[in-house]
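Trainee: Have a look; sequence and predicted model below, questions after that.
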Amino acid sequence: MNKLKHILFALICINVSAQNTMMQNTKDALNINGLKIGQHTSTMLYGFDTRTTEVLGSYYLDTDWSLATVRFYPKTISTPKGVVKLDSLTDVQVRIILYGNDVEFNTPEGIKVISGTLIKSFSLIRPNQLIKNYVSTLEFVDNFDKTKPSFFEVLVDGKVKLLDYTKVTILKPDYVEAFNTGSKDVKISKEKQLFVTQGKEVLKLNTNKKEVLGLMADKKIEVENFIKQNDLSVKDRNDLITIFKYYNSI
């Protein structure tokens, strides 16, 4: 029995060591530019000449840095230190660039930007807030092209997931010098949109009771009673989260 315990302990130590080594390799790959797309100063909105204009609004999911755990898609890359298999990073500072689907990493070597298509999911940790979990939109099928490569926030996990998607709209300058009309500025607006899953497919959710109950047809009576008993409204975001959590629990 003692011999078995020693063997299990050794296997656990080997596994933890391997995971830590892989995570360190991923961090090294980021720090030594193996994942680098470029340095980023957050002063230029790519694709627009902002030398004579102002950018009104933010193309970040959140302008503040967040502590994160990042999980990459399995991928082998070459770096100056050799071949590295991407795995995950913990306790890293990130900011999500919604326009263009890039992710900034605040590293000892400076701010690095990598493509969001390399990232499968991540969790954001902010002081005095609940952990927020995000998953790549590439994990789902969007047959109606309502989303672009980006990330969904997972509001409710389960058989029918409730997801939050931030749609970014860029309004170009429309200034007409001859008439001195219009705006010289680039305007960025962000709109929160709710989506649900049906298997691997994602569908935009219209928050009306009939549509919500249609998604829960197999438990319709139970959900209707739950909504009535707790005086919930599908129009209220927090209530909607409560309804989806209940449905996925029964």
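Mentor: Done, it's in. Numbering: from 1, shown residues only.

Trainee: use CA for all of it now, contacts and neighbours both
Mentor: Will do.

Trainee: how many other residues sit next to L89?
Mentor: Counted with other CA atoms under 10 Å, the neighbours of L89 add up to 20.

Trainee: Looks to me like it is in a strand.
Mentor: Yes - assigned with DSSP: H, G, I helix; E, B strand; the rest coil, L89 falls within a strand.

Trainee: wait, it sits on V70?
Mentor: Yes - if you go by CA atoms under 8 Å, L89 and V70 touch, sitting 5.1 Å apart.

Trainee: Do I have it right that D62 meets V94?
Mentor: No - using CA under 8 Å, D62 makes no contact with V94, being 9.7 Å away.

Trainee: which one of the two has more residues nearby?
Mentor: V94 (25 against 13).

Trainee: quick one: the more buried one from S123, how far?
Mentor: 10 Å (CA to CA, to the nearest Å).

Trainee: Give the residues shared as contacts by the two.
Mentor: A68 (CA atoms under 8 Å, 6 or more residues apart in numbering).

Trainee: Comparison target below:
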Amino acid sequence: MKNAFILAVLTLSVWTSFAQGSSGGLSNLQGTQSNSLGQSMDALNSRGSWLPVENRYSVDGTPLAFELGGNKLVLVANDGTNYNIPNGNYNAQIDQFVSVISQDSIYVMNALSIDYALMNNKKMKRFSGEKERARFYEVLASNKDVYILKKRQSKIKPGGVNKMTQARTSNDRYYMVEDLYIKNGDELEGLKLKKKLISKLFSDKETEIKKYIKENDLNIKDENDFLKIFNYYSTL
């Protein structure tokens, strides 16, 4: 990933640039669509900060889920207003949507003001469960109260350290973890793509599903194939 020095500030700055409250200026723009970042900042009440890069050491890679540049981020507020966010991205380490303003400053949007987001036309919405705190998931597919979700989480792998001198031999590095989840009513749990899902998720249409899988040469362990199977099941 390029511009790691830009991205490291995302982790450092967001903790002090969090929003205060969830309504604020929303009433000023109800029923409108904002194309101005300034309007979006005010209306979403995010009160971000412009902070320089102040790293004690370097972290290679990025906590952002999407490449820099060319992203289309639309935030839909709780009142239904759409906000187009320039240079938008999703920080998968701290679960926040951001706008990368320049090489040394970013703006953090208030998650409490957001109903859902469209990140490059991918819908992302907050879900929570008994064992999972509320965070944004990408909605891959849905059928009534059942949602197939993808969680993106950025973590840091520690760099190398010389055991004798305690000097760093390599930088820490961000890495992205992607996991599938299923939301069924109030339950939210991890989803492992295995053959037994056929009888677990599609028990009432198991015969039709097995026929569909065979005729279309699908593998339920493959994410794209699984989504085709789930979407077909939704039509039955």
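Mentor: That came in fine, so what should we check first? Computed from a predicted structure; not experimentally measured.

Trainee: Aligned to K211 of structure 2, what sits in structure 1?
Mentor: Counting by TM-score structural alignment, K211 of structure 2 lines up with N225 in structure 1.

Trainee: Which strands and helices lie in contact with whichever strand or helix holds that match?
Mentor: Assigned by DSSP states H and E, N225 of structure 1 belongs to helix 220-229. Applying 3 or more CA pairs under 8 Å, 6 or more residues apart in numbering; DSSP states H and E, one finds that helix 220-229 of structure 1 contacts helix 209-215, helix 237-249.

Trainee: before we move on, back to that, what touches both of D62 and V94 of structure 1?
Mentor: With CA under 8 Å, 6+ apart, D62 of structure 1 and V94 have no common neighbours.

Trainee: Which part of structure 2 matches the longest strand along structure 1?
Mentor: Identified as the longest strand of structure 1 according to DSSP state E is strand 186-198. Counting by TM-score structural alignment, strand 186-198 of structure 1 lines up with residues 172-184 of structure 2.

Trainee: That stretch vs structure 1, average offset?
Mentor: Here the mean offset of stretch 172-184 of structure 2 against structure 1 after fitting is 1.3 Å, by mean CA distance after the TM-score superposition for structure 1.

Trainee: Pull out the buried positions in that stretch.
Mentor: Neighbour counts over stretch 172-184 of structure 2 (16 or more other CA atoms under 10 Å) mark D172, R173, Y174, Y175, M176, L180, Y181, I182, K183, N184 as buried.

Trainee: any idea how far R135 of structure 2 is from the second one?
Mentor: Applying CA to CA, the value for R173 of structure 2 to R135 of structure 2 is 23 Å.

Trainee: Could you check which residue of structure 1 pairs with Y107 of structure 2?
Mentor: Match for Y107 of structure 2 (TM-score structural alignment): K112.

Trainee: name the element that match belongs to?
Mentor: Here K112 of structure 1 is assigned to strand 110-115, by DSSP H and E.

Trainee: So which elements touch that strand?
Mentor: strand 38-39, strand 102-107.

Trainee: winner for burial among the ones you listed?
Mentor: Across these, averaging neighbours per residue (mean count of other CA atoms under 10 Å) puts strand 102-107 on top, at a mean of 20.

Trainee: just checking, what packs against that one?
Mentor: Counting by 3+ CA pairs under 8 Å, 6+ apart, strand 102-107 of structure 1 packs on strand 88-97, strand 110-115.

Trainee: Turn the helices and strands packed on strand 110-115 of structure 1 into JSON lines, columns for distance to L11 of structure 1.
Mentor: Shown next, in JSON lines, are these (distance: least, CA to CA, whole Å):
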{"stretch": "strand 38-39", "distance to L11 of structure 1": "40"}
{"stretch": "strand 102-107", "distance to L11 of structure 1": "32"}
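
Trainee: longest helix anywhere in structure 1?
Mentor: helix 2-31 (DSSP state H).

Trainee: Output the contacting helices and strands for it.
Mentor: Using 3+ CA pairs under 8 Å, 6+ apart, helix 2-31 of structure 1 sits against strand 82-85, strand 88-97.

Trainee: in that helix, what counts as buried?
Mentor: M22, M23, Q24, N25, T26, K27, D28, A29, L30, N31.

Trainee: same thing with stretch 69-83 of structure 1?
Mentor: So stretch 69-83 of structure 1, judged by 16+ other CA under 10 Å, has buried residues T69, V70, R71, F72.

Trainee: Repeat that for stretch 123-130 of structure 2.
Mentor: K123, M124, K125, R126, F127, S128.

Trainee: what do you get for stretch 110-130 of structure 1?
Mentor: For stretch 110-130 of structure 1, by 16+ other CA under 10 Å, it's 111-125.

Trainee: Contacts only, for the closest residue to S36 of structure 2 other than its chain neighbours.
Mentor: Once flanking residues are discounted, S36 of structure 2 sits nearest to N84: 7.4 Å by CA to CA, 6 or more residues apart in numbering. The contact partners of N84 of structure 2, by CA under 8 Å, 6+ apart, come to Q33, S34, N35, S36, L37, S40, K72, L73, V74, L75.

Trainee: Leaving out the residues flanking it, which one is nearest to the third one?
Mentor: It stands for N35 of structure 2. N84 (5.3 Å).

Trainee: can you tell me which residue in structure 1 aligns to that neighbour?
Mentor: So N84 of structure 2 corresponds to D91, using TM-score structural alignment.

Trainee: Specify the local secondary structure of the residue of structure 2 positioned farthest from its centre.
Mentor: What lies farthest from the middle of structure 2 is M164; by CA atoms, centre = their mean that is 40.2 Å. Per three-state DSSP, the secondary structure class of M164 of structure 2 is coil.
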